[in-house]
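A.B. asks: just coords:
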C-alpha cells in the first residue's frame, strides 16, 4: 500500500478513510464493476470536506451555487478518460465531446449501487474541456478534455448531504465493510474537529508581485478586432487578457475559494484540480447548460456595466445598460445563437424577457432560455453545440476562434470553457469557466475578456476587464 504524504492536519479518522478509499484498491481490469456505496450525513462545509479527505496528487472537482443550495465535491479518479490535442474549433464536429459520450455509455451500466436512494440522479461523471479543441502550448495543466468517475464524492442539495464512495472492493470484502463502518460514524463531528485545527493553524500571504500585465497588448488586440469588424470579417469577437501574479509562498486554494464564496454568493464557485496540484478556479455567473428531469435551462449572458455606489447610481447604471444599443446588440448575438442551436436540435426553446443579472461588482444583460427534452438526447451533444457561444468567442464562431488562436499570446486553457458534471440518467450542470484563474504553486494566471462589436472603445473595454480581474485579486491568497 502506498504511503500517504505526511500532513499534520490529518486526524486518525481521515487518514484511515484515505487509506481505505484511495490506497487499498485490488488489481482490476477494464470490465470489473464499480461498487458504489453512500451514506447520508449531517450538514458540513464542502471545502473543509475537500481539505480533510483529498490526498496530494489526486484529481479533484468542486462546484457550489449558494443561491440554488447545491454543491458537489469529487476526489480522485477510479476511472477516467483524457483527450489530447485535436483539430477543429468546437461545434458539432468536436470529437472530444463524442469521446466523452462514449466513456459515459461504456461505464454507466458498470456501477453497482448498494443502497435504496435514487442513485441515478447523483452526479457520477465530472468533466472539463479546454476552450479550443487543440493547443500549440508546450505545456498544458489540463488536457483538451477530461472526464472521470471519482473515488469519493459529497453531494449537497438544500439541507441533504450525501457521501458516496466508489470502489473495486467486492460487495462482501472486509475493506468494503470497513468503509461502510467509517461512513456511519459521526462524520460531521470528525470533520468539525478537523475544521477547528485547520483554521487555527494557517497563515496567509497578503501581497503579490505583478509578473505581467501587458495592457497595451490588450488595447492593440481590441483595435485589431475593430478593424476586422469594420471590414466585415467579424461581427463580434471576445478579446481575452491574462494577468500574471506571484506570491512568495504557494496560494492557499481553500482560503481563496472561501473568499470567492463569501464575496460572490450569486455565482458558481468552482475549482478543478489535477494530479500535479495545479488548480483552475473562479466565480462564474454563467450557466452553459442545466438539465434536471428533462427540463433544460441555459443563459444568454453578455453586455456589462459596473455596480453603483448608491442605490440611485446602481439603478441608473442598470437602466443605461438595458437601453444601450451597443450592449443590447452584443447580447442579442448570444441569445439568438443559443436559441438557433437548440432549435436546430429540435428542442423548441423558449426565451424569458431580457433582464439584469446583478452581481457583487458587476451587472449583465441576461436572457434565460428554456426547453423540454423529448426523446433521446445526450447532454454532451448539446454542450458541443453550444460551446463556444458568442459570449466567449464571437460571430462567426469559426472565424472568431481562428482570430483568438492567432492573436492571443497565451493559452486559454479552461478559461471560458465548459466545466461540469453528468449523472447516469441524462441530468447535468455545466458552467462557463469565466472570472477564473490558473494556480500553479505560487503563481497565478488570471483571465478576463470583453466582447468587441462595432462601436466598442478600447479604453472602456480595458476598464471592463480590470473590473473583472478585481473579483479574483480580492480573493486569491
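C.D. replies: Structure received. This is a predicted model, so every value here is computed, not measured.
A.B. asks: from here on, contacts and neighbour counts on C-alpha atoms
C.D. replies: Noted.
A.B. asks: quick one: residues contacting residue 295.
C.D. replies: Shown here is residue 295, whose contacts under the criterion CA atoms under 8 Å, 6 or more residues apart in numbering are 370, 371, 372, 373.
A.B. asks: dump these to a markdown table, plus neighbour count, distance to residue 382 and secondary structure.
C.D. replies: Converted to a markdown table, the contacts of residue 295 look like this (neighbours: other CA atoms under 10 Å; distance: CA to CA, whole Å; DSSP: H, G, I helix; E, B strand; the rest coil):
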| residue | neighbour count | distance to residue 382 | secondary structure |
| --- | --- | --- | --- |
| 370 | 22 | 13 | strand |
| 371 | 20 | 12 | strand |
| 372 | 16 | 13 | strand |
| 373 | 20 | 11 | coil |
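A.B. asks: also this one, for the comparison:
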C-alpha cells in the first residue's frame, strides 16, 4: 500500500499509471476528500442516473452510512470463498495507491458485499445475479460518519491509461452524483402478496421437531418465503429511507446487482472490527412488542424467563464464544442477556467483546461464525444437512453475512435477516425461526409473520 500526500486527482492518476508501467500491474488508485454534508439516500437516488449498480450500508445507531456507486473492482468467489477473497483483498491493498488523510472508518479503499447462506447449494434462477460471494470496491463512495461527510473515488489504472482523460471523466460523474434532486419518488403500493407453501412449511416444522426428539439435533432453523407484487417498479431509495426511519438499532443495507436488489434492516451484528478490537453479538430469542409500556415490559420479562427462548439464546452465546477463542484473546461475555428492542420485535441480546490475535482478520471470524445457531442450528452440520434436504426456499444471501471492510482494518458484518430480494415490481421476502423439540408449527408460523413485518411495512403493506 502506497500512501501519498498529493491532493490533485490528475497527479494521483499520473502516479498510478507510472506504477502500472514500471511494475506491470493494474493498481487501484483511491482518493478521499471531505465534502459538505449531503443526504446519503438522496445520493443513492441520484446514482440511479449513472446506470451503475449501487450499494448501501447504514448503522443507524452509530450515525454511520456508506453509499457505493459502480465498481472499481469486484471480488467474486464461488468456492473456497473466504480464503480466496482474503488473498485477493490483501494483494489489492499491497499494490494500491491511496490518498486518505482521515482516520474515519469507511473511507479509503472499502469493499461492500456479502455471500450466500450455503455455498454448496445450487442457486435457483431467483438468485442468478448474486454469486456465492461478491464484494464490490465502489468507483464512487459517500461516507457519512457523525457530523462529517467524505467522498472517495477508486479506479483501477492500467499502463496505457491517460491521466487527464480519466480525471475529466471522474469529475463529470462526481458532479452528477452530488447534484441531488432534494426529494425521493413515491413508493408504489402492494398489489398482492402470496405465501409460498405455508402448509408444507408447517409440516416441515413438525418433521424437524420429531427429528430433534430423536436426539439427532438440538435446534434447526427453518426459513420460508413470501412473494409481494407491487403496482409499479419498486423505488429502492424510498424503501431505504423508510427502513432507516422505522428500524432503529438496525443495519440497513442494499446490494444491487444487474438490476436486482437485496434489501433489508437487520438487528443482528455478526462481527465488528476496529483495528484489533472485535465485537460480536448474540441475538436469539424473539417476542413481539407490546401496545403499551406496561404490556411491553411484561412481554420482555416473560422473554427473559422463557425456557425455549433462553435455550435458543444460550446455543448462540456458547457457539460464538467458542468460535472467538480460536482467533481472539481477552474475551468478555456477560452472564445474562438483556432485552434488545426494535419497532416490531424484541430480542434477547448478549454482546461478546474480544481482542484479535496477531495474524488473524475479520475474514477468519466470519468463516468460523457463519452460520450461527440463530440461522442454522445446533449441531451445525446436522442442522445444515436437514435444511438442505427439507427446506423448500432458496435462501440465497438471506441469513448470511453482509457488510464491509476497509483498508484501515475497520469493518462490520451483520446477518442478513429481515430482508428481501427486489426484482422490478416484485419482491421475495424471507423470514425464519429456530425449531426446538417443543416447537409448535402454528406458533412458529406466526413468529415468521411478525418477522416479515419490517419489509412488508416499507413496501406498502
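C.D. replies: That came in fine, so what should we check first? Predicted, not measured: the structure shown is a model, and the values here were computed from it.
A.B. asks: got a TM-score for the pair?
C.D. replies: Comparing the chains after superposition, counting by TM-score structural alignment, normalised by the length of structure 2, produces a TM-score of 0.88; 435 aligned residues with a CA RMSD of 2.5 Å.
A.B. asks: which one in structure 1 is aligned with residue 133 of structure 2?
C.D. replies: The equivalent of residue 133 of structure 2 in structure 1 is residue 145 (alignment by TM-score structural alignment).
A.B. asks: and for its match, the neighbour number?
C.D. replies: Neighbours of residue 145 of structure 1 under the rule other CA atoms under 10 Å: 26.
A.B. asks: which of the contacts of residue 295 of structure 1 also appear as contacts in structure 2?
C.D. replies: Retained in structure 2: 370, 371, 372, 373, out of the contacts of residue 295 of structure 1 (criterion both residues aligned by TM-score structural alignment, their matches' CA atoms under 8 Å).
A.B. asks: report the two of those residues separated the most.
C.D. replies: Across these, the longest distance by CA to CA is 9.9 Å; it joins 370 and 373.
A.B. asks: who touches both of the two?
C.D. replies: Applying CA under 8 Å, 6+ apart, one finds that residue 370 of structure 1 and residue 373 are jointly contacted by 295, 296.
A.B. asks: what's the closest of the kept ones among the contacts of residue 295 of structure 1 to residue 226 of structure 1?
C.D. replies: Distances from residue 226 of structure 1 to those, taken as CA to CA, are shortest for residue 370 (33.1 Å).
A.B. asks: surely that closest one and residue 349 touch.
C.D. replies: Yes: with contact defined as CA atoms under 8 Å, residue 370 of structure 1 and residue 349 form a contacting pair (5.5 Å).
A.B. asks: just tell me what residue 78 of structure 1 corresponds to in structure 2.
C.D. replies: Across the two structures, residue 78 of structure 1 finds its equivalent in residue 72 of structure 2, going by TM-score structural alignment.
A.B. asks: what about that match, distance to residue 157 of structure 2?
C.D. replies: Separation of residue 72 of structure 2 from residue 157 of structure 2 (CA to CA, to the nearest Å): 10 Å.
A.B. asks: what do you get for residue 71 of structure 2?
C.D. replies: Residue 71 of structure 2 is 13 Å from residue 157 of structure 2, by CA to CA.
A.B. asks: so the two - more neighbours on which side?
C.D. replies: Each of residue 71 of structure 2 and residue 157 has its neighbours counted (other CA under 10 Å); residue 157 has more, 24 against 21.
A.B. asks: can you tell me which residues contact the closest residue to that one other than its chain neighbours?
C.D. replies: Of all residues beyond its chain neighbours, the one nearest residue 157 of structure 2 is residue 26 (5.3 Å), with distances taken as CA to CA, 6 or more residues apart in numbering. Shown in contact with residue 26 of structure 2 (CA under 8 Å, 6+ apart): 20, 156, 157, 158, 159.
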